[in-house]
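Colleague: fold the following and give me the result.
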Amino acid sequence: MADQSLGQPMLNLNNVSGLPRLDDLNEHTDWLRQLDITVHDFPYIDSILKQAFAEWRKQISDMPELGEVDVFLAGSCGEKLLIDSLNPRQLLERSWPSGMEEVIKESLCERKAIAVQKADGVYAAVPVHTRIHGELFAMIGCLMRESCTSEALLFAKMTARLYQTCFYRCFEGMFITDLVRIQQQAKREEQRRSKLFQMVQKLHDKIDVDSVLTEVFERVSNMYPNARLELLMSQDHVSFDPRVKSFQLLGQGDELLVRAFMEGRMQTRNIIDSTGDGESSLEIAVPLSGKQGVYGVFHLQIEREEIDDVDLQLISMLADTAGTAFENAKLYEQSNLLINELRLINELTKRLNQSLRLKEVFQFATEELLSIFQAEYCCISQVNKHTETFEIMSCNVPGLSKEHFSMTYGFSGLVYSTQEPIILSDFQAYGKVTSRFMEETNSRSLITAPLFVRGEVIGVIMLAHRKPRFFSYDNYKLLQVLSSHIGLAIANASLHAEVRRMANRDMLTGLYARHYVDDAIKEFQKRDANGSLIIVDIDQFKQVNDTFGHQTGDKILKQVCSIVKNSIRKTDIAARWGGEELAVYLPGASAENSYEIAETIRLRVAMDTDPPVTVSCGIAEWGKDDEKLSVESLFYVADMALYKAKNNGRNQTQIGSREDAPSL
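Modeller: Have a look, this model is predicted:
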């Protein structure tokens, strides 16, 4: 075994390629006899020399007593190793006699066996050579006190021969032991790789995140039944497995986990037994990471004797594989989530756009948001530019409906000032913002998003839940997407309401348009028992325009309209009938009631207009028992009454007769 060191823990088998399988060693052992030591191994064979000496001693234990004989073992350079006495009744002196040292030294110099008679007995020394190259690797010496030189020399040679046999038996046994250990290690490595390959196959078959984690837990439990394993994940992953926990970077005593998470590589730490007897277990922190980052840390604690460096490599490869599979499953889930989000956005947008009534849009948005995010509470507020406050437009908290809040109050004020969304894991721990919405509902989790229209914040959406850390980062991002569509729907509904308002109003006077009062009277006639209509006409209005100009005429028209609006009830409807004619419908009012209101209008117009003008009024009344019940007939009767007032000298009020209604 040239260039090999027997002091190493394992023999190098590079020079003995083509060895037979260990299962066939009983039939094929010739190759063992071709193995030998060389001078390069001599500095490292003391332990084998001593082991062979002990084996030799066992071999001769059954031999008859040989008298007073001491046997000595020395190394290849004559260094003293062992001494033994073959006479059990003799008390052996452990110090080497000087005569033995001299004889061994002489035998080493002459490279042959010698025997020398001295005063205390016969000293013999025999070199022990390697079996192939014949190199001297040990010395056997003996001291026989009752023998001649020839007998001592013969005994020493026989002892050396037997010792050589014992030495090579120990050497071959050690070699075979190393081979068995190599085979066992190779078998273990093969099993590990087989398990890793099977796990890789199974992990990459999984498309569900929780299934990936469960597979990892099962594999580690099978390989290391006594190990304690947990997975510390970032906040955006929620699992019902008790072994999966939230990763807290600020925890005390978690430096190992923090390092593994921040550095992205395995960290280990020896845990010393509390009794002080030494290392009892190994703590391992290995990151669960993919190409996009670190998702968590596997925390493993295992008995020290159950794991070695190869196991650490296996655990590291397992974690890397699990990280890749986890990332793939996560990406698959995210792609499905994105598809569902797009489908959800499309459906939500379609349903939002189905209604152009602002109240319905707010109510529908609240219901849908509660359902989508599984939130317990939802509040949508809108900026009221006239009062410079937030007005609660829709909320499932009864105490907050229709409330108004300052533009700087609470989370709505924070969102309005920063124009940024908010995600809050625990309101109780936050404590920087007061919020009636959170306090009245005892909520702890919150996500908010601004409602934008043309780059301006017009409102705020707030979703809350009583559990801490309820909303994920994906929820936070989805709300931002949905809020843009909800904001657009609100803007469309608001614009439609404004257009409808403008279409129903006269731009000059601010009164309702003619078609609006027509439609309103039709609805009232369907459900009311009676009602009245007043037509107001400004007397000689053309003369006013000709005298003072059309701008003054418009001014007088506005003055008259203002007097009309301030003289009627909130339930009454005032409209511009056309030109200088105005119409006032009074639901449920009799002709007598309408006459009083008309007179009030007439008198106030005469006193409060500048330049002063007068008006004439015509009144018509309808009831359920009328045969000629219609909007047209009602206006016809009122118009005839107005015509009568004009013919009678103007500046007066006349009540029309139902008999004047045209036939149908």
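
Colleague: contacts and neighbour counts: CA atoms only from here.
Modeller: Fine.

Colleague: what about residue 332, neighbour count?
Modeller: When neighbours are counted by other C-alpha atoms under 10 Å, residue 332 registers 15.

Colleague: A helix includes it, no?
Modeller: Yes. Under DSSP: H, G, I helix; E, B strand; the rest coil, residue 332 sits within a helix.

Colleague: show the contacting residues for it.
Modeller: residue 207 (C-alpha atoms under 8 Å, 6 or more residues apart in numbering).

Colleague: mind checking how far it is from residue 244?
Modeller: 21 Å (C-alpha to C-alpha, to the nearest Å).

Colleague: over to residue 473?
Modeller: Following C-alpha to C-alpha, the distance that separates residue 473 from residue 244 is 18 Å.

Colleague: neighbour-wise, which of these two wins?
Modeller: Higher neighbour count among residue 473 and residue 244: residue 244, with 20 against 13, using other C-alpha under 10 Å.

Colleague: one more sequence to fold, the one below, so I can look at both together:
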Amino acid sequence: MEELSTMIKIKYYELMTNVNTFNSNEKFYSGLVKLLLDVVPCKTIGLYRYQTGSNYFTLETATGDVDTTSLLRSIIDKQSFYTMTINNSHVQFPVNQCDVLQIEDNEIHPLIIPLQPKKGAIGFLCFLFNNNVKTPPVNIMKVIKIETERVIYSTYDRYRMETTIEKNRFLYELVLKFASARDNNEILTEIIKSIRRVYPDFSYYLLLSQDYDADPRLPVKLLEFSDDDTKRVSTEAFISGELQIENRYNEQNTSLFAPLTGEQGVYGVLEIITPVVMEFSDDEIAFIENFVQAAGKAIERTTLYQESKHLVKDLKLINDTSHQLNSNLQLTEITHLVKNKVIDACQPSEIAFLYSSGNKEAGIDFLSGTTDFFNTRDGRNLGVDLFEKTLETRESTFSGEFTWENPVAYKSVMVIPMEHAEIIHGVVIILHEKTYAFSFNSYKLLQSLIRHSTLAVLNTILKEQLERAVSTDYLTQLFSRNYLDEQIRKHMNSGEMGTLILFDIDDFKIVNDTHGHYVGDEVIKQVANIILMNINDADVGARWGGEELAVYLPDSDINAGVNLAGVIRKQIESFTEPAVTVSAGVSTWKSVDNDTAKDFFIRADKALYDAKSFGKNCVFKIAYGEKAEMQQF
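Modeller: Predicted coordinates:
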């Protein structure tokens, strides 16, 4: 036995003498087990090393007559059986076949020699002996144990350097992949893919500080800030920017939280969950810190790049919009322009433009460009409530889980005030059915867009109000005689036909003499309001002069005019206080006739005169080239 012991030591010495001939630790360990196979009468030998940062022993190398693939590639240390045995300095101990073999073989039996070198990972040698072969005595196995621990100790620094070089190469290749990534989704995918290569038996989550439109198949969660025990550690890692480790004994695992840190901030946390409670070595922690630092910088780079692209796009949008707003547009053109920009920015379901002059009697107007929902009762009530809330708080609204006193289908809401000179003149309301449908970037963009558009909207409203004031009769709010004349002449140059109705309040002098001029003015206003309630937007209602009023119906024939005149005449007779009646004259023009605006006016005036002469409170019509004719109703 002494000779065998000496021979084993000589073999180990020769192995160490030729250590530089092995160009990798893998080949060195392969040489080690081949050496042992020459001196130990067994079928197969495998060398297992403990993987720091996991609870596994991994097969480094194996050789022998039995198919080496029958050995388990990794052995989980259930209840720390192997580590406790190794730490107790046993020379050898038997194990069951199922502990080390993938397929049991009744003709062999395994034997373990634990290894606990002064440096490096613990491990063990696994010998497979035929059942009819006597195992070497304990003193021989002890020599093998001591010499193997000695060579592992002697090659530890080399092994560590090789591992460091391999991990640095891995990180270098990772950085190159990050550099070629076009967006954050590619980076997040590469983070999970790469960490799985290093720790295939662990679980992972990316806890992100914001939504990066990640692939839904990735284990991504939004980071939740909470004092709850399950979330406190991830919150601490994110806020402090330092790696945190939590042993969860109830769940029998360990969670490591590594912050994804860039130069300008922390973008999330990588959570690594082990299948059992375990410790991470300093080398593993250093590697993970380098890994997440590279990932954090990559996320920061693509985030800043995407933000810069969005910023350039947003600035171009604002600039283009500003140029268009400065091109003397009408109010409807402005609101539709802004509406289209809003749709491009965030694809909303509904949009509303609300405006108030500040006059309580004038109320709140829903401007052109407002979508259909706001024409409903719930829509108008919601719009008014949101406007009034904005006036009260003087703040925008940005909500992804919106609730209202009445149930509505819209969960995402943005309310952006139209503010100028510290006065809120209106709001733009943007809705969507989905929760969190709008990003914060789109919200900031629309704030800027509305801010740039507000002055143009206000100036256009003021301009249209001034134009209307010039062309509107102050008492009746109908258009002026000059405006009516201008619109008729324009239409006669471009249209096909048109009809003019002239109304005259019967015996109006008696109203003034009996009730006074104030009541007389009120009667004129009542008549004007009845006219306004019965005409369309395309029609022109005007004060012709004194107690005479007019309606021009573009593209309508004389019969349509006669019918409308009859309706208005009856309503005036029924709904004025004090009660009055009107006489009406109707005339028409057609482009096929050799007609003029002057003759057209004269015919309408002649028809009105005939109605007054006939006995008042009636309607007469005169078509081109025809005589006056009274109409019965």
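
Colleague: just give the TM-score of the two.
Modeller: The TM-score (TM-score structural alignment, normalised by the length of structure 2) is 0.59; 463 aligned residues with a C-alpha RMSD of 5.3 Å.

Colleague: grab the most central residue of structure 2 for me.
Modeller: residue 439 (3.7 Å; C-alpha atoms, centre = their mean).

Colleague: residue contacts, the counterpart of that residue in structure 1?
Modeller: Matched by TM-score structural alignment, residue 439 of structure 2 corresponds to residue 472 in structure 1. The contact partners of residue 472 of structure 1, taken as C-alpha under 8 Å, 6+ apart, are 235, 236, 237.

Colleague: now residue 204 of structure 2
Modeller: 192, 219, 270, 271, 272, 273.

Colleague: ok, the equivalent of the first one over in structure 1 - contacts?
Modeller: Alignment note: residue 192 of structure 2 maps to residue 217 in structure 1; criterion TM-score structural alignment. Counting by C-alpha under 8 Å, 6+ apart, residue 217 of structure 1 makes contact with residue 229.

Colleague: so residue 48 of structure 1 is in contact with residue 173, correct?
Modeller: No. The criterion here is C-alpha atoms under 8 Å, and residue 48 of structure 1 misses it with residue 173 at 10.5 Å.

Colleague: between those two, who's got more neighbours?
Modeller: Neighbours were counted for residue 48 of structure 1 and for residue 173 using other C-alpha under 10 Å; residue 48 has more, 18 against 13.

Colleague: need the three-state assignment for that one.
Modeller: Strictly by three-state DSSP, residue 48 of structure 1 counts as helix.

Colleague: what about it, distance to residue 179 of structure 1?
Modeller: Separation of residue 48 of structure 1 from residue 179 of structure 1 (C-alpha to C-alpha): 17 Å.

Colleague: repeat for residue 570 of structure 1
Modeller: Where residue 179 of structure 1 is concerned, residue 570 of structure 1 sits at a distance of 106 Å (C-alpha to C-alpha).

Colleague: neighbour count for these two, which is higher?
Modeller: The residue with more neighbours, out of residue 570 of structure 1 and residue 179, is residue 179; 18 against 9, by other C-alpha under 10 Å.

Colleague: what lines up with the more buried one in structure 2?
Modeller: Aligned counterpart of residue 179 of structure 1 in structure 2: residue 154 (TM-score structural alignment).

Colleague: and the gap between that match and residue 630 of structure 2?
Modeller: 125 Å.

Colleague: rewinding a little: filter the contacts of residue 472 of structure 1 to the buried ones?
Modeller: 235, 237 (16 or more other C-alpha atoms under 10 Å).

Colleague: which of the contacts of residue 472 of structure 1 sits closest to residue 550 of structure 1?
Modeller: residue 236 (69.6 Å; C-alpha to C-alpha).
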